[in-house]
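Asks: below is the sequence, then the predicted model.
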Amino acid sequence: MVLERLGNTAGAGAIVALAENHADMKAGDYGLLCAFGAGYSIGGALLRML
């Protein structure tokens, strides 16, 4: 888990997790990337491996 190893990576946490886990995905697999920030800011993206 990113938080346990690297601490609070703030906005980069979702990208760090994706970079560390993309090798487990094969072509056609889907992944959901979600993040939240200060206040009420949130974001999400459905990703498909090529």
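Replies: Received, thanks.

Asks: going forward, measure contacts and count neighbours with C-alpha atoms only.
Replies: Noted.

Asks: ok, which stretches of this protein are helices?
Replies: Along the chain, the stretches classed as helices by DSSP state H are 2-6, 13-21.

Asks: burial count for the residue nearest to Arg48 when sequence neighbours are not counted?
Replies: Excluding its sequence neighbours, the residue lying closest to Arg48 (CA to CA, 6 or more residues apart in numbering) is Tyr30, at 4.5 Å. When neighbours are defined as other CA atoms under 10 Å, Tyr30 has 13 of them.

Asks: included below, for side-by-side comparison, is a second structure:
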Amino acid sequence: MEAAAGQLLAWARKNLAQGDYGAAHEKPGHTPIDMLLHLYGITITGITRE
């Protein structure tokens, strides 16, 4: 999950404009998953392998 979030964060930094999607009372985290949510409004709900 962390590896996928890291790859998606790298893509988002190159292709999307940053925003502020966190609530006013929240501190942004420093993990790729937290940064995706706070900066781009992106969540990862699950990964499956077939």
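Replies: Everything's here; your move. Given the structure is predicted, the values throughout are model-derived calculations rather than measurements.

Asks: with both chains overlaid, what TM-score comes out?
Replies: TM-score of the superposed chains, computed with TM-score structural alignment, normalised by the length of structure 1, equals 0.29; 27 aligned residues with a CA RMSD of 2.9 Å.

Asks: re earlier: hey, which of the helices of structure 1 is tucked in deepest?
Replies: Highest mean neighbour count of these: helix 13-21, a mean of 13 (counted as mean count of other CA atoms under 10 Å).

Asks: that helix packs against which elements?
Replies: Judged by 3 or more CA pairs under 8 Å, 6 or more residues apart in numbering; DSSP states H and E, the packing partners of helix 13-21 of structure 1 are helix 2-6, strand 30-36.

Asks: isn't Ala14 of structure 1 up against Gly31?
Replies: No - using CA atoms under 8 Å, Ala14 of structure 1 is not in contact with Gly31, being 11.7 Å away.
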